[in-house]
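*Asks:* sequence-free structure coming up:
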């Protein structure tokens, strides 16, 4: 399965180099290739280092994938989209743990700013691309049934003058769009899934470690 890359995504890529608080520059060609990849459990690529400055190939074993599939085991026969979003959020966190142990990104901390000195750090672009890849794997294996995976999106100037990116899905029956944002918490926590309009308006979870670190700054 191939994935179309929209004009909106290319507009987002144009700003990627401006979003990277690290010293390494990302290749737009590499980002596009990874974003358009057809991931397989046997081999897929993830982004790290800020704006996909570092690319790592990963494989997930059958036993590891069973952990993900088991999250969806109680899927409602009545087609409960709310429950499916909960499963998606938990599965992204679980995949972050699995992938983090293989790629050195298990130490990824919530947010980006002031974290560049820590190893294994991801920025919001890395998170958005990786979450999209993880959801594509779920979709291919029949775990996501009630949602469509969209292009990642960005909102402008929410914090310290920097834009912020997220993965996006929409519900099949209602068409309502949701942000799937794994940037607000440390590696391995469930992704935050909220209506896209709420996220776009500047949503920030009240218990995010990012807000705590900011409040500690005197």
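*Replies:* Good, I have the coordinates. Note that the structure is a prediction, hence the values are computed from the model and not measured.

*Asks:* drop to CA atoms for contacts and neighbour counts, all remaining ones
*Replies:* OK.

*Asks:* what is the longest strand seen in the chain packed up against?
*Replies:* For the chain, the strand that runs over the most residues, judged by DSSP state E, is strand 162-171. In this structure, strand 162-171 makes packing contacts with helix 124-140, strand 147-149, strand 153-159, strand 177-181, judged by 3 or more Cα pairs under 8 Å, 6 or more residues apart in numbering; DSSP states H and E.

*Asks:* another one to put next to it:
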């Protein structure tokens, strides 16, 4: 019998792309195998081209990572301020990765300009945001939050399927959606109480 205390925490588990039934083929299996499950600033994987059709490796220079990490200086005085820092850090990471991999022109939501190349749907966004959050956590930039698994809402609640990354406020145990899908590349993601997100939350400008 496996003891409950032997179960790995989320931060100790490898990140993998969300797997769709339509993606069950050899090429996708190979991409999944090559996905960097434990990202570092100099080596991490991201999804793009809609539903992890393409998985690419990316890296940040010391200068680029310094630009990200200084967004958390000074240390946030509370969790609300840190969530704002997280928003700015995710936006910057999207910008840096977008310039590197050609996803800089990703539109808000699933709006396409004739091609899915360089575009991200909610599966891509949820995976990539989880990677970025893990980077922030593993580099000890988060004081008031810890990362948590991705989650989804969908037909069982009468809504269109949708995915998001999440974090937990360690002072309240409140879980938050970190949803970058509603905005174009490089824009701060929405951070919303997860129970509200499950109920169909959408930004006011939709």
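*Replies:* Everything's here; your move. For clarity, every value in this text was computed on a predicted model and none was experimentally measured.

*Asks:* TM between them?
*Replies:* Here the TM-score of the superposed chains, computed with TM-score structural alignment, normalised by the length of structure 2 as the reference length, equals 0.83; 194 aligned residues with a Cα RMSD of 2.8 Å.

*Asks:* how about the longest strand of structure 1: buried residues?
*Replies:* By neighbour count, and taking 16 or more other Cα atoms under 10 Å as the criterion, the buried residues in strand 162-171 of structure 1 are 163, 164, 165, 166, 167, 168, 169, 170, 171.

*Asks:* of these, closest to residue 82 of structure 1?
*Replies:* residue 171 (9.3 Å; Cα to Cα).

*Asks:* just give me the match in structure 2 for the closest one.
*Replies:* Using TM-score structural alignment, the equivalent of residue 171 of structure 1 in structure 2 is residue 169.

*Asks:* wait, doesn't that match sit right on residue 175?
*Replies:* Yes. In this structure residue 169 of structure 2 lies within contact range of residue 175 using Cα atoms under 8 Å: 6.3 Å.

*Asks:* tell me who's in contact with the residue nearest the centre of structure 2.
*Replies:* Nearest to the geometric centre of structure 2 sits residue 129, at 1.2 Å (Cα atoms, centre = their mean). By Cα atoms under 8 Å, 6 or more residues apart in numbering, the contact list for residue 129 of structure 2 reads 90, 165, 178, 179, 180.

*Asks:* what sits up against the longest helix anywhere in structure 1?
*Replies:* Residue-count comparison of every helix in structure 1, with assignments taken from DSSP state H, identifies helix 81-103 as the longest. Helix 81-103 of structure 1 is touched from outside by 56, 58, 60, 64, 67-68, 71-72, 75-76, 105-107, 120, 131, 134-135, 144, 146-147, 171, 180, 182, 187-193, with contacts defined as Cα under 8 Å, 6+ apart.

*Asks:* pull out the buried members of those.
*Replies:* Buried residues within those, defined by neighbour count using 16+ other Cα under 10 Å: 58, 60, 68, 71-72, 75, 105-107, 120, 131, 134-135, 144, 146-147, 171, 180, 182, 187-193.

*Asks:* so residue 186 of structure 2 lies in a strand, does it not?
*Replies:* No. Under the criterion used here (DSSP: H, G, I helix; E, B strand; the rest coil), residue 186 of structure 2 is coil, not part of a strand.
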